[in-house]
Every structure is written in C-alpha cells, then in structure tokens.
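Student: sequence and predicted structure below; questions after.
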Amino acid sequence: MILVTGGAGFIGSNFVLDWFGNFDEPVVNLDKLTYAGNLSNLTSLQGDARHIFVRGDIGNSELVDELLTYHRPRAVINFAAESHVDRSITGPAAFIETNINGTFKLLESVRRYWKELDEGDKDSFRFLHVSTDEVYGTLGPDDAPFTESTAYAPNSPYSASKAASDHLVRAYHHTYGIPVLTTNCSNNYGPYHFPEKLIPLVISNALAGKALPVYGDGRQVRDWLYVSDHCAAIRRVLDAGQPGETYNVGGWNEMANIEVVQTICDILDQHRPKAQGRYRDQVQFVTDRPGHDRRYAIDARKLERELDWKPAETFESGIAKTVEWYLTNEAWVDAIQSGAYQDWVEQNYAQRGRQ
C-alpha cells in the first residue's frame, strides 16, 4: 500500500494511472479537489478496489494521521501543491498555505507514523517529495543546466514556496532520520493537463478560434518532460533512490515557448485544418508576466547514471501524443472549463493586453 497526495491533479493522476498499469499494489489517494484536482481524470478506476480515494487536505493532521494508522503505507508520495506561477503572483497566500504549511503538517504526521514502525518497516519506508526545477531560479542562454547541487534562487511566490517545502523535507531527514527522497522536475506536459498552462491552453484556444497568448517575445526556454516519463522516473526513485538524496528529472528537450506554440499549431494544421488560414495566425504576443524566468534546463545525468533512467519520449513524439489526446478528449476539456476558470483566464490575460 502506498499513499499518494494530490493524486487527482495533472501529474498525480497520471502517476496513479501509470502505477496501476505496472503494479497491483493498492493506492490511497488523498486530494483536496481544488480547481485543478479532477476526479474525472480517474474515471477508469471507478470500482477498482485497488484505488481508495479520500477527499481531504494534507494540512488536516487528524485525517492524515488516521489514514496512515489505518492503511499502514510503505511509502508516501507527495504531489499535493499549488503550482501555477501566474496564480501565485495574483494570490500568493494559497501557495504559502499548501506548499509550506501543508508540507510541514504532512511531514509531522509522517514523522509520528514512522517513529512507531518496527525497525524493518522504518528502514524500508520512503517519503518522496515531488518538486520543481523552478526552485533553482533562472539561467542565462549559455549557462550549464541545473544540477542537484545548484544553489536555490527562486523568483516567484510559487517557486519560493516549493523551495521552502524542499528545505523542510531535507531538514526532516537530517534532523529526524526520516528516509526522504526529493525529485525536481522540468516542465511537464501530456494528458489531463489543466488548461491554464501553456500547452493545453494553446490547444484549447486554437480549436476555439481564440488568440494564442505568448508572453513577451516568446523566447523563454523550458526543458519539456512528457508526464509518463516523469511518472516512470518517480517510480524508479521510489524503488532504488538513496534516502536523503535529490534527483533532477528532465526531458533533455529545451525549447523556446514560441517554438512550442508553433509546433502545436503545425500539428493542428495537419489533423484539424481550419477553413481558412493557419493556426499560427492566432498567435498574439502579450505583456510578459512579472519576474518571468528566462530559461530552465535540467541536467538529469545523476538519475541516468545512478538509477539507469532516461526519458522514452522526445518532444516530437510526446507533443504528438499530447495533441492527439486533446483532440480525442474535447469533452474532458469542456467539462472543466467552468465559469470560474474562464473568469480567471480572462482576468489574467486581459490585463496584459496585446504588445
């Protein structure tokens, strides 16, 4: 039995689905179901006795204590987090509450639980904390990619809150001996991605005939990681990672945002051509967001060298699969684009305007 927190979100739900594609070991899935948590991601698991869903907050210590005591998991994998930079700029309090205070309370529950285990179970238990490359700050165009020893230099309320949570996880290992693992990943993409993020937003806006907003000059560079590759890396770290260690997870796919947008447009031109013109015609450059990091890049050689993991997907293969998924699952997108979501998107991009 493992306990997964945030398992109805984008990466968490993909992890749970991939887990059952590889193992029969049961999963307790704890998710608060905020705007980005979506049980429809897990529809295929309805009635599956291996999947136990619990709606709740990682900051609810009483609930977490009860789940740990009752289900006796051998591992906790923590995906639960507020994760959108733009939302952290307009409303940072939620990021402090979930990513810092929530992680602290979760660690305290785990510490109480782990302390009472017998020695064999103590040694085999793992707490795996899923984090981001954004904690490292930004890179210049010629800088070497982030390694596990890169100094933290977060530049947004989101990345600062994740950096704080990483430090807490590290401290609980060094102070209390809890066998923790931390992964810092690059930008994920793939099925079930909430359409406020770049790739799903571009796909849904393109199909709806709306503008495709691109921040600034669109030359911000990201390392793109297909979500199933990320899930495989997490499973590998959980299985063979050394307690107390951090592992960077990247796709070796550095691309500028404008190139990503144009690639999606070209794929859509092939599979869902417009009556007139091309999807690239919908691109609209808008005012950049405050403090926008210019480049992220992950050096994932430690994970490859020590745990024999490397991504299976190139960006070309992964983005083709992603666009195909959205074209065949438009009902999923329509169902989650509620009035509240549309209001937020309109507010976020309307205030930036056309450049």
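Tutor: Ah, there it is.

Student: for the rest of this, base every contact and every neighbour count on C-alpha atoms.
Tutor: Will do.

Student: so where do the helices sit in this protein?
Tutor: Secondary structure of the chain (DSSP state H): helices at 10-22, 61-71, 85-90, 93-95, 103-115, 119-124, 157-176, 198-207, 227-240, 257-271, 301-307, 315-328, 330-336, 339-350.

Student: Gln282 is nearest to which of these?
Tutor: helix 198-207 (7.2 Å; CA to CA).

Student: against Gly209, how distant is the residue of the chain most remote from its centre?
Tutor: Residue distances from the centre of the chain (CA atoms, centre = their mean) peak at Gln276, which lies 36.0 Å from the mean C-alpha position. Computed as CA to CA, to the nearest Å, the Gln276 to Gly209 distance reads 11 Å.

Student: now swap in Val237 and tell me
Tutor: 42 Å.

Student: higher neighbour count, those two?
Tutor: Neighbour count, other CA atoms under 10 Å: between Val237 and Gly209, Val237 has more, with 23 against 11.

Student: that one reaches Leu307, doesn't it?
Tutor: Yes. Counting by CA atoms under 8 Å, Val237 does reach Leu307; the two are 7.3 Å apart.

Student: neighbours around Val261, how many?
Tutor: Residues near Val261, counting by other CA under 10 Å: 22.

Student: ok, it - contacts?
Tutor: Ile199, Val202 (CA atoms under 8 Å, 6 or more residues apart in numbering).

Student: put this next to the first one:
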Amino acid sequence: MKKLLVTGGAGFIGANFVHYWLSKYPEDNVVVLDALTYAGNLENLAVVQNNENFSFVKGDICDQALVETLLIDHQVDTLVHFAAESHVDRSITGPDAFIETNILGTYSLLKAAKKCWLDDRDKPFEHRFHHVSTDEVYGTLSASDPAFTEDTAYAPNSPYSASKAASDHLVRAYHHTYGLNVTTSNCSNNYGPYHFPEKLIPLVITNILHNKSLPIYGDGMQIRDWLYVEDHAYGIDLVLNKGRIGENYNIGGNNEWANINIVKEVCALVETRFAESSELATRFPEALAAIEANTESLITYVTDRLGHDRRYAIDATKTRVELGYEPKETFETGIAKTVSWYLDNEAWWKAVMDGSYQDWVEGQYS
C-alpha cells in the first residue's frame, strides 16, 4: 500500500491523476496539497471527496515546514509533483509567478523530502519523488526533425519552459548529489475533462457555445502531440511502479496535430452533437454557429505569440520498451470524450469562467 502526497492535485492533470489512482488502487492513501490559485478547483476532486483514503490540504508548496509536516503525519512514501504555473502566455506577461512556483516550489519540496526521507532517518526508507514535467523543455522542432527523446538537449524558449527545465535539473541534482529516489516524466500537450478554459481545446469548445471568435495564433500550423489526460495518469503509474530510479521517461499520445486542424476537428464534433440533439440548441441558445453548422466561420487569425515554438513531438519509445506504455485513447476517441464532457458539465466551466468558483474559495479559506 502506497501513501501519496500529490501536489497540485486540484488542477487539471493532478485531479485526473487522483481519480485514476484511487480508482485503480483503492487501498492507497492520497493527500492532495494545492494552493487553489485560479487553476486549482476543489470541484475537480468532488468525486473522491467522500473517499476515506483521500484528504485535502490547502497550502503552498513553497511552505517547506507544511510539506514536512504532511510527509511525517501521513507517513508519505511517494510524492507526485504536479503543482506548476503552466500557461505560456501568462509566463510571457508575468514570469515572476513561474519562477516562484516552478523553481523555488520544487526546491522547497526537494528539501522537505530530503530532510524527512533521508536526513532524519536511522535506516533506509523506501520512497519516491516523482516530478511531472513537459516536452517544452526540449525547445522546438522543424517539420522534418525527429521527435524528442529523453536524450534531447534542453533548449527552453519561454519563461514557462525555462522554469520547468530548471526544476528538472534540481530534481536530477538531488538524486545524484544526495541519493533521493527520483523519477521525472516529460509529457506532451494534455487534454480532457477539467481542463482550464484558457487552454486551446476547452477555449474552442466554450467559445463556440458562446458564439465567440476562435483565435488562432499566426497561421495555425504549430504542431503539438496531444495526450489524453488519463493516458498521462497511466504513464505515471507505470513510471512509479516499474521505472528506474534517477531516470526520465517521455509520455506522449502518438498524436501530432496542427493547431488549426485541432480547432476544425472540435468544430465538426460540436456541430455533430448539435445535429444529433435538439436539446443542445435549447441549452445553448447563444451557440448560433453550432446550431447553423457553421462553426468554422468563428475562426479568427491573430498575431502570433512571442517566441512561439513551431512543433513539439514526443518519442515515447523508452517508456514503451521499458514499461510497456501505450496510450489507450486515439485522438479521435479522446477528443470525442472531451467534447461530450464539456457539453455535459456546463456548470463546472461556467463557474470557472465567471469567477464564482474563485470567490467561493476565497470565502472558504480567507
């Protein structure tokens, strides 16, 4: 039986991991630590809040004393670190928060883990510090370049990816210098339920439902590998249970798509749903383009993002060969599930978008 501390577990990927883990390993104990900033949402964890093996703590990963208390009081042996500022646009306009959370926050966690798992023990303690990172640390690829492997040199191009690269290096250093048992996974673009609406896929879905423009950076031909979020959780599961200490593992979806084609695919899926169900037109009367099957008319090209990486692609051969990893969802099946989830969970994304959820959080924890 494992006892996990999951940082950032109220965020998009972290919450999906918690759902996955408690479903697959119901005997394990899971403690979530989350600061509940704008992207953290307790509603993401509603399905597990009554589970006796789950507990939630509101707090900052930079609070080393709090982390040490949680590691000791809950006898944690596995720390899965999702907590991060992750939106590239926000990192361009306000990089300070990314340095604070992604670098100093990871450093704080490493110090707490070292103290509780190594320094304060008379005998070896079986433990794991798993760090969740991104393919963006590798930089950008041309259309003909081979996909990123675990041996690709780091070349981050945004404040976000630079902060994640720095945190990756700290995790590596704590293993090689102090002997902390660590693993790191670098994932491609995640999508799926509970994805914060500022990101591409949920933004397109919710904008269609409000009949708003669908902004496309530059020519829309930036290519990304897309990974259904539950497949990401599955990949981390394999790393935790089969991965070699001190190693990095790439987790990808085997799904390279240009942004403009992603948008058109989502448009087509939403139109299909509206055609199949007249009830949707009643629930979403503003979605005129969807009702009229003309959603691509909402596409608007805007000035490209500063330093926009052209292509990311993950080569997950190492993870497949060593751990047996294969994504279970194709993009077609995963995106269909995602569109359905947003159509079925209007209350969730409306609360996130209109700020009522954050107002509630501030009232609960003020």
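Tutor: Done, it's in. As the structure is a computational prediction, the values presented were derived from the model and not from experiment.

Student: mind checking the TM-score on these two?
Tutor: Overlay of the two chains. TM-score (TM-score structural alignment, normalised by the length of the first structure): 0.94; 340 aligned residues with a CA RMSD of 1.4 Å.

Student: the residue farthest from the centre of the first structure corresponds to which position in the second structure?
Tutor: Under the alignment (TM-score structural alignment), Gln276 of the first structure pairs with Glu292 of the second structure.

Student: for that match, give its distance to Ile262 of the second structure.
Tutor: Counting by CA to CA - Glu292 of the second structure and Ile262 of the second structure are separated by 20 Å.

Student: one more: Gly40 of the second structure?
Tutor: 25 Å.

Student: what does Gln64 of the second structure align to in the first structure?
Tutor: So, by TM-score structural alignment, Gln64 of the second structure is matched to Ser61.

Student: I meant Glu43 of the second structure, not that one.
Tutor: By TM-score structural alignment, Glu43 of the second structure lines up with Ser40.

Student: which ones are touching the aligned partner of Val221 of the first structure in the second structure?
Tutor: The alignment partner of Val221 of the first structure in the second structure, by TM-score structural alignment, is Ile223. Shown in contact with Ile223 of the second structure (CA under 8 Å, 6+ apart): Glu256, Trp257, Ala258, Asn259, Arg310, Arg311, Tyr312, Ala313.

Student: hmm, 7 Å instead?
Tutor: Glu256, Trp257, Ala258, Asn259, Arg310, Arg311, Tyr312 (CA atoms under 7 Å, 6 or more residues apart in numbering).

Student: return the member of those residues nearest to Thr152 of the second structure.
Tutor: Looking across those and measuring by CA to CA, the closest to Thr152 of the second structure is Tyr312, at 12.1 Å.

Student: rewinding a little: same list (the helices of the first structure) but as a markdown table, adding distance to Val4 of the first structure.
Tutor: Below are those laid out as a markdown table (distance: least, CA to CA, whole Å):
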| stretch | distance to Val4 of the first structure |
| --- | --- |
| helix 10-22 | 8 |
| helix 61-71 | 11 |
| helix 85-90 | 23 |
| helix 93-95 | 19 |
| helix 103-115 | 12 |
| helix 119-124 | 17 |
| helix 157-176 | 16 |
| helix 198-207 | 24 |
| helix 227-240 | 12 |
| helix 257-271 | 31 |
| helix 301-307 | 22 |
| helix 315-328 | 24 |
| helix 330-336 | 23 |
| helix 339-350 | 26 |
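
Student: mind checking which of those is nearest Asp31 of the first structure?
Tutor: Across the helices of the first structure, closest to Asp31 of the first structure is helix 10-22 (CA to CA), at 9.4 Å.

Student: name the residues of the closest one that are buried.
Tutor: Phe10, Ile11, Gly12, Ser13, Asn14, Phe15, Val16, Leu17, Trp19 (16 or more other CA atoms under 10 Å).

Student: average gap between that helix and the second structure?
Tutor: Once fitted to the second structure, helix 10-22 of the first structure is off its aligned match by 0.5 Å on average (mean CA distance after the TM-score superposition for the first structure).

Student: could you give the angle of that helix to helix 227-240?
Tutor: Comparing the axes of helix 10-22 of the first structure and helix 227-240 via axes from the mean of the first three to the mean of the last three CA atoms, to 10 degrees yields an angle of 70 degrees.

Student: where does helix 10-22 of the first structure end up in the second structure?
Tutor: Against the second structure, helix 10-22 of the first structure falls on residues 12-24 (TM-score structural alignment).

Student: neighbouring contacts of the matching stretch?
Tutor: Counting by CA under 7 Å, 6+ apart, residues outside stretch 12-24 of the second structure touching it are Gly8, Gly9, Asn44, Leu45, Val48, Phe82, Tyr194, His195, Phe196, Val229, Glu230, Ala233.

Student: same check, this time on stretch 183-199 of the second structure
Tutor: Outside stretch 183-199 of the second structure, the residues that touch it by CA under 7 Å, 6+ apart are 12, 39, 44, 129-135, 202-203, 224-229, 245-252, 314, 338, 341.

Student: which among these end up buried?
Tutor: Judged by 16+ other CA under 10 Å, buried ones among those: 12, 39, 44, 129-135, 202-203, 224-229, 245-246, 248-252, 314, 338.

Student: among those residues, which are located in strands?
Tutor: 129-134, 224-228, 248-251 (DSSP state E).

Student: how deep is Ser340 of the second structure tucked in, by neighbour count?
Tutor: 16.

Student: that one pairs with which position in the first structure?
Tutor: So, by TM-score structural alignment, Ser340 of the second structure is matched to Glu324.

Student: what's the spacing between that match and Gly59 of the first structure?
Tutor: 37 Å.

Student: same thing with Ala233 of the first structure?
Tutor: From Ala233 of the first structure to Gly59 of the first structure the distance is 27 Å (CA to CA).

Student: so for the two, which sits in the more crowded spot?
Tutor: Set Ala233 of the first structure next to Gly59 and count neighbours by other CA under 10 Å: Ala233 wins out with 25 against 22.

Student: quick one: map that one onto the second structure.
Tutor: Using TM-score structural alignment, Ala233 of the first structure sits opposite Gly235 in the second structure.

Student: its match against Tyr325, yeah?
Tutor: Yes. Counting by CA atoms under 7 Å, Gly235 of the second structure does reach Tyr325; the two are 6.3 Å apart.

Student: ok, now which ones touch Pro243 of the first structure?
Tutor: Pro179, Val180, Leu181.

Student: nice, that's everything, thank you.
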